[in-house]
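# make a model of this:
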Amino acid sequence: MTLDRLDDPDHPAYGMGQAAELLGVTAAFLRSLDTAGLVSPARSGGGHRRYSRNHLARVVALRELTDHGHTLAGATKILDLRADLADERARHAATTEERDRARRERDTALDERDTARRQRDSARHEPDQGRNDRPQG
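Next up, the predicted model:
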């Protein structure tokens, strides 16, 4: 058995009783969330619900929002919008990094071009200077 799965927030490590105890909710509450399709835990070979840390975090967030007066449907919508926002922020960050990398590459290419032009212009003027320095006779 590898311990890497313990670091995986999606690994279904908790049974229903354990999850309910950790969260301070009833098993019936967890079942109702599953029935409503709001939290979909994995199933063991015997059909028992298995919760991951991400599942537990979603249950906590749903519970907090409902405790603050939101309906379960409203709380679900809020969580979905938060997830969409997080995805968009990640996409924006990746796009910004890609743009910045492209700008750095462009700037490097422009610097190389300018250096090459200076070297070319310098090389063109060197023979002219050599002719002007010779004594005319």
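# CA only for contacts and neighbour counts going forward, please
Will do.
# and the strand or helix carrying Ala57, which residues are buried?
Using DSSP states H and E, Ala57 sits within helix 53-67. Using 16 or more other C-alpha atoms under 10 Å as the test for burial, helix 53-67 gives Arg53, Asn54, His55, Leu56, Arg58, Val59, Ala61, Leu62, Arg63, Leu65, Thr66.
# next, the structure of the following sequence, for comparison with the previous one:
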Amino acid sequence: MAAYFVHQLLTWIKGFEQTSRVVQRSEDTPLYSIAVAADLAGLPQATLRLYERKGLIRPARTDGGTRRYSEDDLARIRQVAALQGDGVNLAGIGMVLNLQGENEVLRREIADAAADGESSRRE
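Purely as a prediction, here's the structure:
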């Protein structure tokens, strides 16, 4: 009798393993509604709407127009809030974020050029 239950349990586990897969999501996958995102960021929903109106964040939208925020969006929201907390106004925050984006692009280009130079030296 015990062997039967062990067999049933193992069959169930095997079936469960085959049907349950861990879903891998990237940091830019839009998951959170504005209410959840505001709660996670510790800010009012109106603040997130203001940040969007000022062009500081760009949440994804569903077909119905509902905002959806990703982990990347939340990180940016926290960064904007921190800069605002340090006394930087929203226009200044926009400039800071744009310069950071440009800096990141330039760093990637330099790294790519260095990698290309190194690979051509090996040949």
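# TM between them?
The TM-score (TM-score structural alignment, normalised by the length of structure 2) is 0.78; 103 aligned residues with a C-alpha RMSD of 1.5 Å.
# dump the buried residues of helix 53-67 of structure 1 into TSV; add distance to His125 of structure 1 as well.
What follows is those, written out as TSV (distance: C-alpha to C-alpha, whole Å):
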residue	distance to His125 of structure 1
Arg53	71
Asn54	69
His55	73
Leu56	74
Arg58	72
Val59	76
Ala61	73
Leu62	75
Arg63	78
Leu65	76
Thr66	79
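# can you pick out the most distant pair from these?
Farthest pair in the buried residues of helix 53-67 of structure 1 (C-alpha to C-alpha) is Arg53 and Thr66. Separation: 19.9 Å.
# can you give me the helices in structure 1?
Using DSSP state H, the helices found in structure 1 span residues 4-7, 16-23, 27-35, 53-67, 72-133.
# quick one: the ones you listed as a markdown table, columns for distance to Pro41 of structure 1 too.
Formatted as a markdown table, the helices of structure 1 follow (distance: least, C-alpha to C-alpha, whole Å):
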| stretch | distance to Pro41 of structure 1 |
| --- | --- |
| helix 4-7 | 16 |
| helix 16-23 | 9 |
| helix 27-35 | 7 |
| helix 53-67 | 7 |
| helix 72-133 | 16 |
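# could you tell me where the helix holding Ala57 of structure 1 falls in structure 2?
Using TM-score structural alignment, helix 53-67 of structure 1 lines up with residues 71-85 of structure 2.
# what do you get for stretch 109-122 of structure 1?
Using TM-score structural alignment, none of the residues of structure 2 align to stretch 109-122 of structure 1.
# and the aligned partner of Arg91 of structure 1 in structure 2, how many neighbours?
Structural alignment (TM-score structural alignment) places Arg91 of structure 1 against Glu109 in structure 2. By the criterion of other C-alpha atoms under 10 Å, Glu109 of structure 2 has 12 neighbours.
# flag every buried residue along stretch 57-66 of structure 2.
Within stretch 57-66 of structure 2, the residues that count as buried by 16+ other C-alpha under 10 Å are Ile57, Arg58, Pro59, Ala60.
# from those residues, which is closest to Leu9 of structure 2?
Closest to Leu9 of structure 2, out of all of the buried residues of stretch 57-66 of structure 2 and judged by C-alpha to C-alpha, is Ala60, at 43.2 Å.
# spit out the contact partners of the closest one.
Pro30, Arg67, Arg68, Tyr69 (C-alpha atoms under 8 Å, 6 or more residues apart in numbering).
# max pairwise distance over those residues: which two?
Pairwise across the contacts of Ala60 of structure 2, and taking C-alpha to C-alpha, the largest span is found between Pro30 and Arg67, at 8.7 Å.
# between the buried residues of stretch 57-66 of structure 2, which is nearest Val36 of structure 2?
Val36 of structure 2 lies nearest to Pro59 out of the buried residues of stretch 57-66 of structure 2, by C-alpha to C-alpha, at 13.0 Å.
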